[in-house]
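> no sequence on this one, just coordinates:
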C-alpha cells in the first residue's frame, strides 16, 4: 500500500509539472498556436501571420497559425474556450465578437468571462464602395439613386452582426434609405459580387480593396471613420459626405482561455507588445491596409464594453439574430 501511494503521488507530481514550470517562469517550452476562427486569407488570418514571426522570436518558440473557421467564428472560438489554460493556445478575432455576438445569438460560453483579452493587435478602418459597370462614383450619387428607387438597393458585407454589417445599418438610418442586406461568407466572394455589379454598395475593411485600386473595378465612396484613411487619402469620410454619427472600425485582439497563470499571461503580453510595436510587423500590417495598434488587456476590455453599449442595442433594435 505504501508503494502504491508513493506511485500515485509520483503520477500526480508528473501531471502538475507543466503548471509548476508555467508558474515558475519556465514558459514557453513548446509551440504556441494562434487559433483564427476565419478562413485562410481573411483579414484576421493575415494579421496573425504578420505578427507570428516576431511573437515567435520574442518567445523563443515556434508560433503557428491554426485556422478553424465555421459557424460565424464559433467553432474556432469554442476550441480556445475549452483549451487548456496553459498559454499555448490563443485566439485572434475581432473585438466585435465579444461586444455584439451575445446580443444576436445563443452562445455556449461567455465571451467576457471565458475569454479574457491579452492585448489589441491591429485596427482597420472601414470603407463603403461600389463596383461594376454601373457603379456609383460618389456616395451622394448612390444615396440619391437609393431614395429614388426605394427598396431596390442592396448593400453587402462579410457576415451578419459584424461591425461592417452594423455600419451599413447605421448608414441606412442616418441617410434614411431602404435596402436589402446581403451577407457574404468571405471577402473574396463579396468582392466578386461587387465587381460583377451584383451588389450596389459594399462595406469592408479598407485592406480588402487596396489590391483593386487603379483597376477601374471599384470606386471607394466614403470611409466610416472620424478621419480619412491614409490608404485612401482622396476618399472622404461619411461626415464629409453629409452623413453624421456613423463611426465604425474593426479592432482585432488576442484572447486567452480563462485561468491562464499570471506569469504566463505577463510573458505573453510583453512578447505581444514588442511584436506589434516592431517596425517589421507594422510594415506587414500596413500592406494589409491596417494599423498595428497595441493596447493592453484593460484597454481591450474597455473597447468591448463601449461597443457593447452602442452596437449591441442597435443589433437588438434591428432584430438581428443568428441561429
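Structure received. No experiment lies behind these values; they were computed from the predicted model shown. Residues are numbered from 1 along each chain as shown.
> can we go C-alpha only for contacts and neighbour counts from here?
Will do.
> off-centre distance for the helix or strand harbouring residue 18?
Using DSSP states H and E, residue 18 falls within helix 2-23. Chain-centre distance of helix 2-23: 40 Å, with C-alpha atoms, centre = their mean, to the nearest Å.
> and it, what does it pack against?
Packing partners of helix 2-23 (3 or more C-alpha pairs under 8 Å, 6 or more residues apart in numbering; DSSP states H and E): helix 262-277.
> would you mind measuring the gap between the ends of stretch 152-171?
Start and end residues of stretch 152-171 are separated by 16 Å (C-alpha to C-alpha, to the nearest Å).
> what comes up buried for it?
Residues of stretch 152-171 classed as buried: 153-171 (neighbour count, 16 or more other C-alpha atoms under 10 Å).
> stretch 285-301 too?
285-286, 288-297, 300-301.
> for residue 180, give its distance to residue 163.
Distance, residue 180 to residue 163, using C-alpha to C-alpha: 17 Å.
> same question, residue 170
10 Å.
> mind checking which helix or strand residue 48 is in?
Following DSSP H and E, one finds residue 48 within helix 43-59.
> out of the buried residues of stretch 285-301, which one sits closest to residue 15?
Nearest to residue 15 among these is residue 297, at 30.0 Å by C-alpha to C-alpha.
> got a list of what the residue nearest to the spatial centre of the chain touches?
Note on the chain: the residue nearest the mean C-alpha position is residue 94, at 2.4 Å, using C-alpha atoms, centre = their mean. With contacts defined as C-alpha atoms under 8 Å, 6 or more residues apart in numbering, residue 94 is in contact with 44, 250, 251, 252, 253.
> again with residue 318
Contacts for residue 318 (C-alpha under 8 Å, 6+ apart) come out as none.
> do you know how far it is from residue 309?
From residue 318 to residue 309 the distance is 15 Å (C-alpha to C-alpha).
> now residue 285
Here residue 285 is placed at a distance of 29 Å from residue 309 (C-alpha to C-alpha).
> following the chain onward from the helix or strand hosting residue 168, which element is next?
Residue 168 belongs to helix 163-175 when assigned by DSSP H and E. Of the helices and strands lying after helix 163-175 in sequence (DSSP H and E), the nearest is strand 179-184.
> which helices and strands does that following strand pack with?
With contacts taken as 3+ C-alpha pairs under 8 Å, 6+ apart, strand 179-184 sits against strand 153-158.
> got another, please set it beside the one above:
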C-alpha cells in the first residue's frame, strides 16, 4: 500500500503532463497570433496577386488584432516565393498567396526545391479572376479572328508577355497558339506590373494577363480587349466576348488565388485562418474591392482547395506536355 501511495503523486504528475501536451495545439491556436503575420506574394508589385493580398491583409489584420504585412518575392514563375514559404517556420506567421501558376510550375520546371502539394498546406481559395487577351492599340486587330490572321502573316514575330515562365498567362498563350495555329514569341516578366508598363509602351504586342492590372487601361482606351479566356464573360468587361464565342470552342481558363502555409503549421491555426478568410471573402468590403479589380470572391474549405490543386496539377501536366513547355 505504501508503494502505491508513493506512486500516486507521480501518476498525477504524468497525467497532468499528458494533458498539457495534448492541449498544446489548442493553446497555440489561442495564443496565435502574438506578432506580425507576413503574407508572401511571389510576384512584383502592381499585379493581381499583389492587389488581392493587400486587400486581404488589411481585412485579416482587423480580425486578428495584429499587423499583417505583404512582402513581394518575385521570380522564376512564382516559385521563389513558394520555396521561401515552404521552408519557413511552420508557426502561422509566414503565409503564401498561391495561385494556379504553382500547379503549372510542378510540370514545367524539371527541378524544384520544394513540392507544392507535399510542403505547403492549403488554407482557402480567396478569389478567381478571368484572364483577358489584350493588345496594344498599335496592333491593327479589332477581334480575335483579325489577330490570328495577322499573326499567321508573320510567324514568330508577334510578341506576348507573361508574368513569368510556366505561369498561367504563359500556358494560356500556349493553349491559344495551339488552338489557333499561330506562332507567337514569348516575353516573360517578373510580374504583371512591369509587363503592363511594356504593353502600354508598345514594347510587346499583347498579353493574356488577368483582368485586374489591365482593366483601367482598357476602360481608358489605352489597351484593346479582344476576348476573355473563361467560358463565361467577365462581369467587369460584359461587352468583351469569350475566346469560345470568338471561334476557339471550349476554351476555358481562368486564374485562382488562395492562401497556403508551411505544411507542419498547427491544424488549429490553419482552421482559424480558414474561418477568418471565408468570412473576409463573404464580407461586403472585400466583395466591393474585388468587383473594382474584376475578381470574384471564393472562400472555400482547405479540403476543397487541396482538391482544386490536385485537379489543376493533373490538367496542366497534360497541357504542358502537349505544348512542350519545359524549363531547366
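In hand now; what should we look at? Computed from a prediction, not measured in an experiment: that's the story for all the values here.
> contacts for the helix holding residue 48 of structure 1 next, please.
By C-alpha under 8 Å, 6+ apart, helix 43-59 of structure 1 touches 28, 34, 36, 38-40, 62-65, 67, 92-94, 122, 207, 252, 268, 271-272, 274-276, 278, 281, 284-285, 288.
> just the contacts of residue 94 of structure 1: which are in helices?
Mapping the contacts of residue 94 of structure 1 onto helices (DSSP state H) picks out residue 44.
> what lines up with residue 257 of structure 2 in structure 1?
In structure 1, the residue matched to residue 257 of structure 2 (TM-score structural alignment) is residue 252.
> actually, residue 286 of structure 2.
Aligned against structure 1 by TM-score structural alignment, residue 286 of structure 2 finds its counterpart in residue 281.
> against structure 2, where does stretch 168-179 of structure 1 fall?
With TM-score structural alignment as the criterion, stretch 168-179 of structure 1 aligns to 173-184.
> quick revisit: show me what contacts the match of residue 257 of structure 2?
For residue 252 of structure 1, the contact set (C-alpha under 8 Å, 6+ apart) comprises 44, 92, 93, 94, 95, 120, 121, 122, 123.
> longest strand of structure 1?
The residue-count maximum for a strand in structure 1 (DSSP state E) belongs to strand 117-131.
> onto which residues of structure 2 does the next helix-or-strand element following it map?
Sequence order places helix 139-148 as the next helix or strand after strand 117-131 of structure 1, per DSSP H and E. Aligning helix 139-148 of structure 1 against structure 2 (TM-score structural alignment) gives residues 144-153.
> repeat for stretch 110-117 of structure 1
Per TM-score structural alignment, the counterpart of stretch 110-117 of structure 1 in structure 2 is residues 115-122.
> residues of the matching stretch that come out buried?
Buried, per 16+ other C-alpha under 10 Å, within stretch 115-122 of structure 2: 116, 117, 119, 120, 121, 122.
> go on, stretch 237-245 of structure 2?
Buried residues in stretch 237-245 of structure 2, counted by 16+ other C-alpha under 10 Å: 237, 240, 241, 242, 243, 244, 245.
> map the third one across to structure 1 for me.
When you say that, I think you mean residue 241 of structure 2. So residue 241 of structure 2 corresponds to residue 236, using TM-score structural alignment.
> does that match touch residue 224 like I think?
No: with contact defined as C-alpha atoms under 8 Å, residue 236 of structure 1 does not count as touching residue 224 (9.2 Å).
> ok, the aligned partner of residue 47 of structure 1 in structure 2 to residue 83 of structure 2 distance?
Under the alignment by TM-score structural alignment, residue 47 of structure 1 pairs with residue 52 in structure 2. Remark: distance between residue 52 of structure 2 and residue 83 of structure 2 (C-alpha to C-alpha) = 20 Å.
> please apply the same query to residue 120 of structure 2.
9 Å.
> stretch 219-232 of structure 2 spans what distance, first to last residue?
Using C-alpha to C-alpha, first and last residues of stretch 219-232 of structure 2 are 20 Å apart.
> what's the answer for stretch 80-95 of structure 2, then?
Counting by C-alpha to C-alpha, you get 14 Å between the two ends of stretch 80-95 of structure 2.
> cool, stretch 130-138 of structure 2 as well?
Counting by C-alpha to C-alpha, you get 24 Å between the two ends of stretch 130-138 of structure 2.
> which residues does it contact?
169, 199-200, 202, 204-211, 222-230, 234, 253-255, 294-295.
> rewinding a little: and the angle from the helix holding residue 18 of structure 1 to helix 262-277?
30 degrees (axes from the mean of the first three to the mean of the last three C-alpha atoms, to 10 degrees).
> buried sites along helix 2-23 of structure 1?
Under the neighbour-count criterion of 16+ other C-alpha under 10 Å, helix 2-23 of structure 1 has 18, 19, 22, 23 buried.
> can you list contacts of it?
Outside helix 2-23 of structure 1, the residues that touch it by C-alpha under 8 Å, 6+ apart are 27, 28, 86, 261, 262, 263, 264.
> residue range for the helix or strand just after it in structure 2?
Scanning forward in sequence from helix 2-23 of structure 1 by DSSP H and E, the next helix or strand is strand 32-36. Aligning strand 32-36 of structure 1 against structure 2 (TM-score structural alignment) gives residues 37-41.
> average offset between the matching stretch and structure 1?
Following superposition, stretch 37-41 of structure 2 is found to deviate from structure 1 by 1.4 Å on average (mean C-alpha distance after the TM-score superposition for structure 1).
> list the contacts of residue 103 of structure 1.
By C-alpha under 8 Å, 6+ apart, residue 103 of structure 1 lies in contact with 312, 313, 315, 316.
> which strand or helix spans it?
With DSSP H and E as criterion, residue 103 of structure 1 is part of helix 101-104.
> mean distance between that helix and structure 2 after superposition?
By mean C-alpha distance after the TM-score superposition for structure 1, the fitted helix 101-104 of structure 1 averages 1.3 Å away from its aligned residues in structure 2.
> from the chain's centroid, how far away is that helix?
The chain centroid and the centroid of helix 101-104 of structure 1 are separated by 15 Å under C-alpha atoms, centre = their mean.
> repeat for stretch 137-145 of structure 1
Put simply, stretch 137-145 of structure 1 sits 29 Å off its chain's centre (C-alpha atoms, centre = their mean).
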